[in-house]
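> Sequence isn't available, so here's the structure alone:
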């Protein structure tokens, strides 16, 4: 039985800041951001959006009357959770008007958790082939204003429906994993912004990829020639490029050219959004599928997932017949085209407009947020949400 990604969608906010302008404001050479980390634009998240609303806005794009009734599990993957006890998935069940007869829970392990959710979902569907699982990977990457991590911020959400006989990508059984307790990135409970050792994290990312890919080759006997494309977790797109370059010498010239060309397709969306944490690998996959002119049904894709701290996995999938028909490129491109560029000073103001941490009552101004699902404020220590249309 084939099991995998049946549908996939993405949502981000209506605002972005241009990376060249941000570099100039920080007295940096724009090429440090445009080439050095490989980013062009960075999503800016207003206070009326959080990980729950981003996830709901992404998921609404792929829900239909039919699959609503088949979904009996909702998994919320995030490292930007809004509550230490209640999962974001419970809010999604209500906001999306899903049946109450669903299990709903949250998973966390830095940027790896969406892959954990995917593997859990595939195992569940193997036992319950008449059901579907909704996964959202939703995050807001925050490092602070003016520090080294600032240009690798961003935010948004991926939503995926996992099922038997998937329309897009059928996952293969074999994968390789690696876990090591390291301190390359973390966010203590008392902090609203992440702590990161950027250079160390970058080195560990490449090392983990090399190790799980080598293990996969040994386990399966496959080589780079077996893959039409590789998709990477892309907190910033230069990181994935470094990992790809680390293994390209294993391949002949034709394979190297193919993998590099497909990598360029796979990073187009990430370059104009920034860091999605849990969703970054799957935004890269979506970018690859919606921008490619060369991939064909039956092609094998390799996917590298990395979550700091650190857990990684390399796994593979086969593109399905008519996979292009199941995608939503026009919807996503229209969303990107409608975004509004903000100045660096406006970005800084939006960044600093955080909800109170003492539970104070607050009502947010919704007049500038066109999203379907919004955060309206806090009342009695409870976040208040609204569906606007």
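Noted; the coordinates are in hand. Given the structure is predicted, the values throughout are model-derived calculations rather than measurements. Numbering: from 1, shown residues only.
> switch to C-alpha atoms for all contacts and neighbour counts from now on
Noted.
> tell me the contacts of the most centrally placed residue in the chain?
Nearest residue to the geometric centre of the chain (C-alpha atoms, centre = their mean): residue 279, 1.1 Å. By C-alpha atoms under 8 Å, 6 or more residues apart in numbering, the contact set of residue 279 is 111, 114, 137-139, 156-158.
> same thing with residue 194?
By C-alpha under 8 Å, 6+ apart, the contact list for residue 194 reads 141-143, 185-188.
> Ignoring the adjacent residues along the chain, who's closest to residue 369?
residue 48 (7.2 Å; C-alpha to C-alpha, 6 or more residues apart in numbering).
> how about the strands of the stretch 51-200 of the chain, start to end?
Assigned strands in the stretch 51-200 of the chain, in chain order: 71-77, 103-107, 132-141, 154-164, 169-179, 185-186, 195-196 (criterion: DSSP state E, counting those that start in this stretch).
> another structure for you, compare them:
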């Protein structure tokens, strides 16, 4: 790769409400440590009916779009499994909300939690072919399994937005990646279902298998030594899942390096522990968490990324840290989003969870007055979603 291409900017958004996982565990007659340690979660984002994949994407992307890059963006790739229309792309709504040029190509991508990574790789190739362009890549989702279900403690939601460009300020993407796909039924959501169906233990086994396959394949393709990686970040449907996968390869390196990878992993899951499952954006929230919280990342170091989407598709690729990368991160904004949220007591959380706009043709008004986000969904009128901005 003659020209460096990679992540130039990163944005993140999650709504301002959360539920405490220890309290949720007690309300479900479970030992709190089952949630806090067993799955590795402290808090879980609660999504109001005034937010959906489109508005959360807009709130994340708004952080990284300004007069310097607005006219350079010529492609939007929107990864989601929480699409709001079977025909019209969420990227079209997003283009309008962000006031991006009408010449921008806008496409929605779907393959469970893998779709944002597909967008990143497609964006990289696009920039290599059009060096002056920039691509906005989105991962936005609401993870819903239902109240009182086994999947309830792995819910959450939010959005990640990245700008892929030449000469990136944060991370360059190394040439090549390792890919694996198989038709399996570990997690799926038929058209008639509003909540996912999942075979949890089987999915966890497949996740680890796909990681080992793609990591080994990448090593064979590139002659990468595990010792060359400063850190490995994972798609984190719950944070203990990434730890299980990491432990599966630690025997391939020295004890000193294994401990280093474990330390960096703890930094990489700090934000995910506070938010829960982002589906398509989960890997990139983990990456952002590492970039902001790690005490030992330096320019030139390599970070491995493992992306997994049930059904199933996996990919492993490597990025390189760029000089002064922290200057390009919106650390005060990210800190504010996570630190100024409001805790919901369990009955209030359950009421908000059940208040989602129904999938019917009737008019509906959301509780948008309580939502102070810049972009929000006010409801549905004449079978059309009503998006607004402040």
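Thanks, I have it. A quick note: this is a predicted structure, and the numbers were derived from the prediction, not measured.
> one step back: counterpart of the residue nearest to the centre of the first structure over in the second structure?
Using TM-score structural alignment as the criterion, residue 279 of the first structure maps onto residue 281 of the second structure.
> Quickly note the distance from the closest residue to its match other than its chain neighbours to residue 20 of the second structure.
Distances taken as C-alpha to C-alpha, 6+ apart place residue 139 nearest to residue 281 of the second structure, at 4.4 Å, with adjacent residues excluded. Distance of residue 139 of the second structure to residue 20 of the second structure, given as C-alpha to C-alpha, to the nearest Å: 24 Å.
> higher neighbour count, the two?
residue 139 (35 against 18; other C-alpha atoms under 10 Å).
> so the lengthiest helix in the second structure corresponds to what in the first structure?
What stands out as the longest helix in the second structure, according to DSSP state H, is helix 200-222. Using TM-score structural alignment, helix 200-222 of the second structure lines up with residues 198-220 of the first structure.
> For the aligned partner of residue 88 of the second structure in the first structure, the count of nearby residues, please.
In the first structure, the residue paired with residue 88 of the second structure is residue 86, using TM-score structural alignment. Per other C-alpha under 10 Å, the neighbour tally for residue 86 of the first structure reads 12.
> show me what contacts residue 86 of the first structure?
Counting by C-alpha under 8 Å, 6+ apart, residue 86 of the first structure has no contacts.
> Over to residue 80 of the second structure?
By C-alpha under 8 Å, 6+ apart, the residues touching residue 80 of the second structure are 53, 108-113, 115-116, 138-141, 279-280.
> which one among the residues you listed gets closest to residue 381 of the second structure?
residue 53 (18.4 Å; C-alpha to C-alpha).
> Residue in the first structure paired with the closest one?
In the first structure, residue 53 of the second structure lines up with residue 51, judged by TM-score structural alignment.
> Can you give me the buried ones in the match of helix 200-222 of the second structure?
Neighbour counts using 16 or more other C-alpha atoms under 10 Å place 201-202, 204-206, 208-216 of stretch 198-220 of the first structure among the buried residues.
> Quick check: which element contains residue 263 of the second structure?
Using DSSP states H and E, residue 263 of the second structure maps to helix 255-268.
> Other residues contacting that helix?
Contacts for helix 255-268 of the second structure (C-alpha under 8 Å, 6+ apart): 227, 230-233, 243, 246, 250-251, 286-291, 293-294.
> go again using 10 Å as the cut-off
Residues from elsewhere that reach helix 255-268 of the second structure, judged by C-alpha atoms under 10 Å, 6 or more residues apart in numbering: 226-234, 236, 239, 242-243, 246-247, 249-254, 283-297.
> again, but for stretch 222-229 of the first structure
Stretch 222-229 of the first structure is contacted from outside by 213-214, 216-217, 230, 247-252, 254-256, 258-263, 265-266, 285, 288, 294-296, 298-303, 316-318, using C-alpha under 10 Å, 6+ apart.
> Kindly recompute the last result at 8 Å.
In contact with stretch 222-229 of the first structure (C-alpha under 8 Å, 6+ apart) are residues 216-217, 250-251, 255, 258-259, 262-263, 295, 299-302.
> Out of those, who's the most crowded?
Of those, with other C-alpha under 10 Å as the count, residue 263 tops at 24 neighbours.
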